[in-house]
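Asks: show me the folded form of this:
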Amino acid sequence: MNGPDTGRAETPADEAPDSETLGTSEAVRTYFGDSYEQVVRYAELLREQGELRGLIGPREVTRIWERHILNSAAVVPYLPTSGAVADIGSGAGLPGIVIAAMRPDLEVLLVEPMERRTTWLGEVVSELGLTNTEIKRGRAEEYHEAFEVDAVTSRAVAALSKLARMSLPLVRVGGEMVILKGRNVAQEVDPARKVLRRYGATDPEILEGRTVDGVEATTILRARRTK
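Replies: The predicted model follows:
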């Protein structure tokens, strides 16, 4: 899903690293470790089919690593060490597919309402051999009584107040909402406080997600559900 806040820090085009070079660099290979081959295949699929299938914009095809893959990977250190994570509005599988590849110890639920996107997700899961991933077609709100997870994540879905209403009912008590947002997310916190309190969430932390040198940090917001 696309929303008003992309969850990506903008880098001027003349300063952007070459994505092909970045994706095959030793720094990126080391960063992803055992998951690198799956992640690089996912990047290839996005490059080959992403624009054609309406998953990414035409200007993003040549910048898949920095704008999508590494941006999504930045959330992984802030996820729980075990249990289940739901990626709501998963769309092209960002960040859910990247999480599933990097963290085979987690159960990853990809929640997406659009049929053409769930078809894509199914193809990617099969191609990458991700056995820890389940696709759930529907809006997050449709699953509020169906399951609870240890963390809910999302990227470029909605403003924080709306996102909290969608996400927090899916989070078990003691679990967290850990979302990728843009640099101006602090401006969304005050309008969302009432909703956050309603669901027993702590005041949100705004965190910096870094991956490899030369790629701008991602802004991450985290809030724990206490009741």
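
Asks: only C-alpha atoms from now on, for both contacts and neighbour counts.
Replies: Will do.

Asks: distance of the residue nearest the centre of the chain from residue 88?
Replies: For the chain, the residue nearest the mean C-alpha position is residue 95 (2.6 Å; C-alpha atoms, centre = their mean). Separation of residue 95 from residue 88 (C-alpha to C-alpha, to the nearest Å): 9 Å.

Asks: touching both of the two, which residues are there?
Replies: Residues touching both residue 95 and residue 88 (C-alpha atoms under 8 Å, 6 or more residues apart in numbering) are 153, 154.

Asks: thinking again about what came up before, quick check, the residue nearest to the centre of the chain in contact with residue 72.
Replies: Yes: counting by C-alpha atoms under 8 Å, residue 95 does reach residue 72; the two are 4.6 Å apart.

Asks: shared neighbours, the two?
Replies: Counting by C-alpha under 8 Å, 6+ apart, the common neighbours of residue 95 and residue 72 are residue 155.

Asks: the structure of the following sequence is requested for comparison with the preceding one:
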Amino acid sequence: MTAFHVKHFAAYAALLRRWQGVMNLVAPSTLADIEARHFADSAQLAPLIPPGAVVADLGSGAGFPGMVLALLRPDLTVHLIESDTKKAAFLKSVSRETLCAGAQVHACRVESLYDAITPDVVTARALAPLPKLCVLTEPWVRQNPALIALFMKGKTAREEIRQAETVWRFALDFVPSATATDGAILRLTRLTRASGCM
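Replies: Modelled structure (predicted):
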């Protein structure tokens, strides 16, 4: 990372610790190691995203991975979608304090943005099981069939894939996590419903 990144990620970490005192943004056990547990983990997605992409980060929460990607990749436009208004206020504070021009925070449900944005990439971390993520992503795939989904998963990843394949068809790259021994990044493309599944 550059000195610019170090400065702004330090500000991000300080804000996270301050806001954690009034709301539950991350598991308390991870506060001592924000850089590895959250920043480095989220940063794994950065090289998987095409240049200049529009990204929709579902259920952004404390900004992982969306805000991290917006800070690392100023070429991206990252829509951070968070229905909890307090968490959205935190994200806006981070964006303001870090001068992160590429981050756009939406305090709303994912479904309300289907006609407002057309992402090239959809991301999510610790939001919902894979079948639900496919449901949330499908309307955007209809707009952009080349859409790439990057979902960060833990030890249930393979079981979630099996569950999703009962209803969905997709091309899958299973990328082992570099920061969690039981984690993985699921890269999905060509997402469609299986024949006969509504």
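
Asks: please state their TM-score.
Replies: Comparison of the two superposed chains (TM-score structural alignment, normalised by the length of the second structure) gives a TM-score of 0.87, and 188 aligned residues with a C-alpha RMSD of 1.8 Å.

Asks: which ones are touching residue 135 of the second structure?
Replies: Contacts of residue 135 of the second structure (C-alpha under 8 Å, 6+ apart): none.

Asks: residue 150 of the first structure and residue 84 of the first structure, how far apart?
Replies: Going from residue 150 of the first structure to residue 84 of the first structure by C-alpha to C-alpha gives 5 Å.

Asks: give me the number of residues near residue 47 of the second structure?
Replies: Residue 47 of the second structure: 10 surrounding residues under other C-alpha atoms under 10 Å.

Asks: Three-state assignment for it, please.
Replies: Secondary structure state of residue 47 of the second structure, per DSSP: H, G, I helix; E, B strand; the rest coil, is helix.

Asks: what residue of the first structure takes the place of it?
Replies: Matched to the first structure by TM-score structural alignment, residue 47 of the second structure sits across from residue 77.

Asks: and residue 152 of the second structure, by the same measure?
Replies: Checking with TM-score structural alignment, residue 152 of the second structure has residue 180 as its match.

Asks: find the helix or strand that the residue mapped onto residue 121 of the second structure from the first structure is a member of.
Replies: With TM-score structural alignment as the criterion, residue 121 of the second structure lines up with residue 151 in the first structure. Residue 151 of the first structure belongs to strand 149-153 when assigned by DSSP states H and E.

Asks: and for residue 164 of the first structure?
Replies: Here residue 164 of the first structure is assigned to helix 160-167, by DSSP H and E.

Asks: tell me, that helix lands on which residues of the second structure?
Replies: Under TM-score structural alignment, the match for helix 160-167 of the first structure in the second structure covers residues 130-137.

Asks: can you give me the buried ones in the matching stretch?
Replies: Under the neighbour-count criterion of 16 or more other C-alpha atoms under 10 Å, stretch 130-137 of the second structure has 130, 131, 133, 134, 136, 137 buried.

Asks: ranges for the helices of the second structure?
Replies: Here the second structure has its helices, by DSSP state H, at 3-20, 34, 41-43, 66-72, 85-97, 130-143, 157-164.

Asks: winner for burial among those helices?
Replies: The highest average neighbour count among these, using mean count of other C-alpha atoms under 10 Å, belongs to helix 66-72 at a mean of 26.

Asks: okay, and it goes to which residues in the first structure?
Replies: Going by TM-score structural alignment: helix 66-72 of the second structure matches residues 96-102.

Asks: next, the buried residues of stretch 61-74 of the first structure.
Replies: Quick answer for stretch 61-74 of the first structure (16+ other C-alpha under 10 Å): 61, 63-74.

Asks: also stretch 27-36 of the first structure?
Replies: Quick answer for stretch 27-36 of the first structure (16+ other C-alpha under 10 Å): 28, 29, 31, 32, 35, 36.

Asks: show me which pair in those is furthest apart.
Replies: Farthest pair in these (C-alpha to C-alpha) is 28 and 35. Separation: 10.8 Å.

Asks: look up how far residue 164 of the second structure lies from the corresponding residue of the second structure for residue 56 of the first structure.
Replies: Alignment note: residue 56 of the first structure maps to residue 26 in the second structure; criterion TM-score structural alignment. From residue 26 of the second structure across to residue 164 of the second structure, the span is 27 Å (C-alpha to C-alpha).

Asks: what's the answer for residue 70 of the second structure, then?
Replies: Taken as C-alpha to C-alpha, the span from residue 70 of the second structure to residue 164 of the second structure is 29 Å.
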